[in-house]
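Asker: Just a sequence and a predicted model for now, questions to come.
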Amino acid sequence: MVTPSYPFTAIVGAPALSTALLVAAVSPEIGGVLVRGEKGTAKSTIVRALTRVLPAQEVVAGCRFGCDPAQPETCPDGPHGSAPPLTRPARLVELPVGATEDRVVGSLDLRRALGEGRADYQPGLLAEAHRGILYVDEVNLLHDHLVDVLLDAAAMGRNTVERDGISMSHPAKFTLVGTMNPEEGELRPQLLDRFGLTVEVRASRDPDERTEVVRRRLAFDADPSGFAARWADDEAALTARLAQARELAARVRLGDRALRAISGICAAFDVDGLRADIVTARAAVAHAALHEREEVTRADVRAAALLALPHRRRRSPFDEPGLDEEMLDRLLDEELPDDDGPDGPKNDPDDPGHGPGDDGGGGDHGQSGDHGPNAGAPDGTDQPPRDGGPDTSAAPPADSPGTPDGAASPDPGLPPQAPADDAGSDDGAGAPPRAAAPVGVAPAGRAYRARSLTAGGLGRGSAGRRSPALTTRGRTIGVHPAGRPAPGAPVHLPATLRAGALRLGRAGRATVAAEDVRYAVTRGKEANLVLLVVDASGSMAARRRMQEVKTAVLSLLMDAYQRRDRVGLVTFRGTGAELVVPPTSSVEVAAARLHEVGHGGRTPLAEGLVLAHRVVARERIRDRHQRALIVLVTDGRATVGRDAVARARQVADRWPGTHTVLIDCETGPVRLGLAADIARRMGAEHLPLEQVAAGSIVDIVTDRKAA
């Protein structure tokens, strides 16, 4: 017996998410929904629940692509006969994070091609999702080329395959829904724009609402069938409402005033391109149909703008999505004066920005209030069940294993550290005690294009955009030995045919056997772990100098974002080092923490190097193929404890074989060259701070030519 899913209409207090999913279900041409939210907010639960309320659909009998008999399309399985259509529930197709491109778009049926000599097409997940929902959990963790394929198919309504001797095009109209936790990394802005709607989901802070969420979840877990039965009438009513809205959407009128208001809003919020205008218009029409209106009103435009524009306003990867609702209301007042009374559309029950108990503030998009898409459902019906509250502790605890204090012992293979001595001076000779230096926080400036930094040699990490490596995508440079392909390696067709020909010559066989398949060795680029180790001590404490350092580090974070790297941030000052940001795919988290890093105190350089080594060693255990690129930002001075400089040099002399770049921040007319000496001992690339910007490379070459 199949356990029923949690009822969509039993969900409490998430009007924005419910409205976005229903609007996209009414009009799949909108382009899908991206659900961003913290862990434990049941993003997956509400998406799976949506499938149960979608109307059943008729399909052509025997068609592998589920074509609609009422709307004939160009289909590889056509022309379809006159057999009676079949009725089936709407499909939910889930795309795993580790799926290959062949599985997504479809490919040559290799078994038939090699065994029978027939070039047959094997449909992929896009074909299965036609006229249904394609759900991608953790869409931000998918490879970029897969996300491109998904969004192109969602925008065009067709999937075209041109590969392996196959030329195929089939209908692929689906509602694309992706969920993600921003802490685990962001989508590129170009890809973010291809999602029609986006919703920010946060756990409610209202104890009563959280209590109701837990009560319903426990009731469902205790008796799933009985709980679903209690909500069956509401589910059926919502299904009928969706079916009616789909029919009504074709008759909804989008007047010139409403259309001009949409264009004016998009222009005022400075969104790029015209996709925002088109998506907002379609969403407003679908929202009107969902509320049984035959003409788009101000409420529909407002609701559509709150769903379609926030993620398109990002001017850089580190900008948080959001929309100024006060500005939106002012623009609507100019173009579409309130025609619903003094409160008008601001009290619309499905307006993502306003709900009962909502103070009208922006950012959360309706995470309070008991209301939702199914009018009349008891106790409100829009909050997804949650397994628990959000984890708000993004930073590691003070006693985290990876965060040593000044007296911590280094890892085996590195020299022991002397205890931190607050009486230490620049040269380590016992100077009299002095008061701790005040701590300041310098802001970072505007990021610039950073110089390209890569790890040396040839790696074997996951595909990315930084360092050269043997990957599953790239230029073919050889063939894997027979029977030992790399995971995910593409088929090398010439080598396969050659192996089959050799078998034919020996055994007289007329077919290519499965054991003849050969796989290509491809060379491309890999993503790296970029560990930024930043000196935040008093020797770097000049506010202007620290601002330059933070700007350089922010620029390196921007570069890591564009190259799809994982990043970590270590700082050292005072008496020890701290892992401020554990290695993560979310450079946004690292950028936010960087702005909060204070400066001042003495310089525990040895402790910073030891902690960096520990972090890299721990990450190698987790993924032995991912190479680390350590970027050490310091002026090379060490002031903590006796013989501080000597201890730092001793650690540098025993530095493990990790590619390291030392960015030298020493300034002034008299320079000690300590950072250059540390770089030489570590075998690191030495780079002055002023040469971090990519444009400085041109200046260096020009100066050398002039000389």
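Answerer: Done, it's in.
Asker: contacts and neighbour counts: CA atoms only from here.
Answerer: OK.
Asker: tell me the contacts of L493?
Answerer: With contact taken as Cα atoms under 8 Å, 6 or more residues apart in numbering, L493 is in contact with V517, R518.
Asker: With R518 as the reference, measure out to it.
Answerer: 7 Å (Cα to Cα, to the nearest Å).
Asker: before we move on, what about V271?
Answerer: In terms of Cα to Cα, V271 sits 48 Å off from R518.
Asker: take a look at this one as well, against the first:
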Amino acid sequence: MPLQYPFSAVLGCAADALDDLGLSLVLTAVSPRIGGVLVRGEKGTAKSTAVRALAAVLPPIDVHTGDRFSADPADPDASSPDGPFAPGTARTTRPVRLVELPVGTTEDRVLGSLHLERALSHGKVEYEPGLLARAHRGILYVDEVNLLHDHLVDLLLDAAASGRVGVERDGVSVEHDARFVLIGTMNPEEGELRPQLLDRFGLTVEVAAPRDPALRAEVVRRRLGFDADPASFLARHQPAEQALRDRIGAARERLDAVRLTEAALLKIAEVCAAFEVDGMRADLVTARTAVAHAAWEGRDEVLRADIRRAALLTLPHRRRRNPFDAPGLDEELLDSVLGDEDPAPEPPPPPTPPDGDGPGRPEDAPGTDGAGEDTGAPSGGGASQPSGTAPVTAAAPYRPRLLTARGVGPGAAGRRSRALSDTGRRIGAAAPASAEGAGLHLVETLRAAATRQAARGRADAADGRIRLRAEDLRTAVREGREANLVLFCVDASGSMAARRRMKQVKTAVLSLLLDAYRRRDKVGLITFRGRRAELLLPPTHSVDVAAARLDRLPAGGRTPLAEGLLEAARVLNRERLRDPRLRSLLVVVTDGRATDGADAVARSLRAADHLAALDVTTTVVDSESGPLRLGLAARLAVRLRAEHLPVAEVSADTLAGAVRLRTTSTGAA
């Protein structure tokens, strides 16, 4: 097994110099009931390295020998489906596990399910533990958590909050403990988590690569030292690793004794109210984090510093009203609410405390290292803005009605159109397309094998095992929802530069971007102006980047319509090859005035014929206005086999409606 890069060697993760990343990981290890950590940041910022190294600095745990569910022998209330265990049962001390959950996993793998081999061979109903059972009292790590199916993220967060997992399926009824440190990492450029899921993570940290050359050099120096001689590198950092391990263990033991006074609790409520966070989860998580921070610092009472540090980790992602809001927290407002003094101390308790619960714990800059990833700043984007031009700003986005493709698609994971997928309601069963077909359907498999038992030499039930063959296997056919690619091809020439017209276009596109974010779609943006077309935004799930590019979109110059259509054809072809399951919708916003040469109109119509051959559902929004109308946009729509929508029927509310109308009436290619 390869040696793991040490946690204390990650820049910002030493016990005496923890940054937000290191502190958030340590605090959720001290108090798993905080609810886990979401680490957001660009590629190459040691997110995965720090998480994988955390397990090594956690104190080892005792388990019953042979217990697959890792029940705590010292906890009289702990139970295990493999138990009960007699008082003298052998015990084993082992390191804390780091369990990685693959993005493409299934619900059965997460929760556990019927042990298929023993059911088929011996007719026994036996439970096979899932990843949550294996992660009990350890760390459950999900890399690229933003790409995980939403229902699986909900399942993980529910288990992390309750500490229990119940399984009722396939004749199995099992309940077991599942208390673990949940950590997810993600790159926002690859798509965002829904706000509802963001709120379910206890802590969220934004990380970025250091810009100081000295720090960057130190990162490289450490990584080169580890690669050259891992054993010696680990030996040098062993004292620091042990110090972290001891301090985490001491903080865990101190946790129950930390006092959260009424004054401190009221101050936490004031902070959460000042930042207008929704619901009560923020107050509860901030209280738990402040208590854990006090325990980590060796204090027996929560102080102002604990509340402040907790708020910086628990509130930034909860104050985002929509994905276009910038993350972060107004520290001046935070300091103003907290004041300059610590909360009033709690009066000493009487010698004999009364029955019942008294005040106490509630019941229930970024680190990087040489992790083998390239470190760098996210690339800038957006069209260059000519001197003297100012892009028009979109109005507040509105919520468009559901846009769906007609029929049933092949099932790119998402939440929009009907599709055959790995999740959703079962509508039948079929032979798997390959030996790795997912979602094996036990009943249909046995039914397919039943009529062939005599031909395979099995006379009756006394013959023993059911005789299965590969041709008997059946997988569940499920209907769920899929994502789509919505590609906008927008005329940004001088004839579109009227502020009201461009404001309508930008607002509609921004609204569809927000809807696409909620439904896990991809969105792309092509603009054409001057003498060329530009793919301003390659198809992406990142609404932050999309909104920024759209906001900086200027207008002016000639109208190279043909170039815009040809660029759209190239993008659609490339995306179809990249992901054949992702159906596309093209929205062309133009006044039809091709003005980039004497043969501009003819070239535009030829480009339309080329694009139409791709059989992609298209809507042409005709923005032509004025007393003299050439009708080119209408001719363009005919050549594209597209829906034509005159400008008189377009407003900030009806552009999205035009897309919905076209999608539901003709379907998406």
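Answerer: Good, I have the coordinates. No experiment lies behind these values; they were computed from the predicted model shown.
Asker: For the residue lying farthest from the centre of structure 1, list the residues it contacts.
Answerer: Taking Cα atoms, centre = their mean, the residue of structure 1 most remote from its mean C-alpha position is G508, at 53.0 Å. Residues in contact with G508 of structure 1 (Cα under 8 Å, 6+ apart): none are found.
Asker: residue in structure 2 matching it?
Answerer: Aligned by TM-score structural alignment, G508 of structure 1 pairs with A459 of structure 2.
Asker: Please report how far that match lies from T451 of structure 2.
Answerer: 12 Å.
Asker: and K173 of structure 1, what pairs with it in structure 2?
Answerer: With TM-score structural alignment as the criterion, K173 of structure 1 matches R179.
Asker: burial of the nearest residue to its match once chain neighbours are set aside, as a residue count?
Answerer: Excluding its sequence neighbours, the residue lying closest to R179 of structure 2 (Cα to Cα, 6 or more residues apart in numbering) is G163, at 4.5 Å. Counted with other Cα atoms under 10 Å, the neighbours of G163 of structure 2 add up to 18.
Asker: G163 of structure 2 pairs with which position in structure 1?
Answerer: Counting by TM-score structural alignment, the partner of G163 of structure 2 is G157.
Asker: my guess is its match contacts L176, does it?
Answerer: No. Under the criterion of Cα atoms under 8 Å, G157 of structure 1 makes no contact with L176, lying 11.1 Å away.
Asker: Report the aligned residue range of structure 1 for stretch 493-513 of structure 2.
Answerer: Against structure 1, stretch 493-513 of structure 2 falls on residues 537-557 (TM-score structural alignment).
Asker: nope, stretch 527-541 of structure 2 is what I was after
Answerer: Counting by TM-score structural alignment, stretch 527-541 of structure 2 corresponds to 571-585 in structure 1.
Asker: Okay, strands next: where are they in the stretch 151-300 of structure 1?
Answerer: 158-163, 166-171, 175-180, 197-201 (DSSP state E, counting those that start in this stretch).
Asker: ok, now the stretch 551-669 of structure 2?
Answerer: Counting by DSSP E, counting those that start in this stretch, the strands of the stretch 551-669 of structure 2 are 583-590, 617-622, 643-645.
Asker: Pick the most buried one from those strands.
Answerer: Neighbour counts (mean count of other Cα atoms under 10 Å) averaged over each of the strands of the stretch 551-669 of structure 2 peak at strand 617-622, with a mean of 26.
Asker: And it, what does it pack against?
Answerer: Helices and strands touching strand 617-622 of structure 2, as assessed by 3 or more Cα pairs under 8 Å, 6 or more residues apart in numbering; DSSP states H and E, comprise strand 583-590, helix 632-640, strand 643-645, helix 654-666.
Asker: Could you rerun that using 10 Å?
Answerer: strand 484-491, strand 583-590, helix 632-640, strand 643-645, helix 654-666 (3 or more Cα pairs under 10 Å, 6 or more residues apart in numbering; DSSP states H and E).
Asker: Nearest approach to A133 of structure 2 belongs to which of the ones you listed?
Answerer: Between A133 of structure 2 and these, the tightest spacing by Cα to Cα is seen for strand 484-491, at 35.4 Å.
Asker: helices and strands around the next helix-or-strand element following the closest one, which ones?
Answerer: The helix or strand immediately downstream of strand 484-491 of structure 2 is helix 499-519, counting by DSSP states H and E. When contacts are defined as 3+ Cα pairs under 10 Å, 6+ apart, helix 499-519 of structure 2 packs onto strand 413-421, strand 484-491, strand 522-529, helix 543-551, helix 654-666.
Asker: Turn the ones you listed into JSON lines, columns for distance to A607 of structure 2 and mean neighbour count.
Answerer: Formatted as JSON lines, these follow (distance: least, Cα to Cα, whole Å; neighbours: other Cα atoms under 10 Å):
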{"stretch": "strand 413-421", "distance to A607 of structure 2": "29", "mean neighbour count": "23"}
{"stretch": "strand 484-491", "distance to A607 of structure 2": "13", "mean neighbour count": "25"}
{"stretch": "strand 522-529", "distance to A607 of structure 2": "14", "mean neighbour count": "25"}
{"stretch": "helix 543-551", "distance to A607 of structure 2": "25", "mean neighbour count": "20"}
{"stretch": "helix 654-666", "distance to A607 of structure 2": "21", "mean neighbour count": "19"}
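Asker: For R245 of structure 2, find the nearest of the ones you listed.
Answerer: helix 543-551 (38.4 Å).
Asker: Point to the residue nearest the middle of structure 2.
Answerer: Residue closest to structure 2 centre, computed by Cα atoms, centre = their mean, is N146 at 1.6 Å.
Asker: how near is that residue to L561 of structure 2?
Answerer: 36 Å.
Asker: Kindly report the same for M186 of structure 2.
Answerer: From M186 of structure 2 to L561 of structure 2 the distance is 38 Å (Cα to Cα).
Asker: For those two, indicate the residue with more neighbours.
Answerer: L561 (34 against 23).
Asker: nearest residue to the corresponding residue of structure 1 for that one other than its sequence neighbours?
Answerer: Using TM-score structural alignment, the partner of L561 of structure 2 in structure 1 is L605. Nearest-residue entry for L605 of structure 1: A638, 5.3 Å, with adjacent residues in sequence omitted and distances by Cα to Cα, 6+ apart.
Asker: The one you found pairs with which position in structure 2?
Answerer: Looks like A638 of structure 1 aligns to A594 there (TM-score structural alignment).
Asker: all helices of the stretch 1-150 of structure 1, in order?
Answerer: Secondary structure of the stretch 1-150 of structure 1 (DSSP state H, counting those that start in this stretch): helices at 15-26, 43-51, 101-105, 110-115, 125-128, 144-156.
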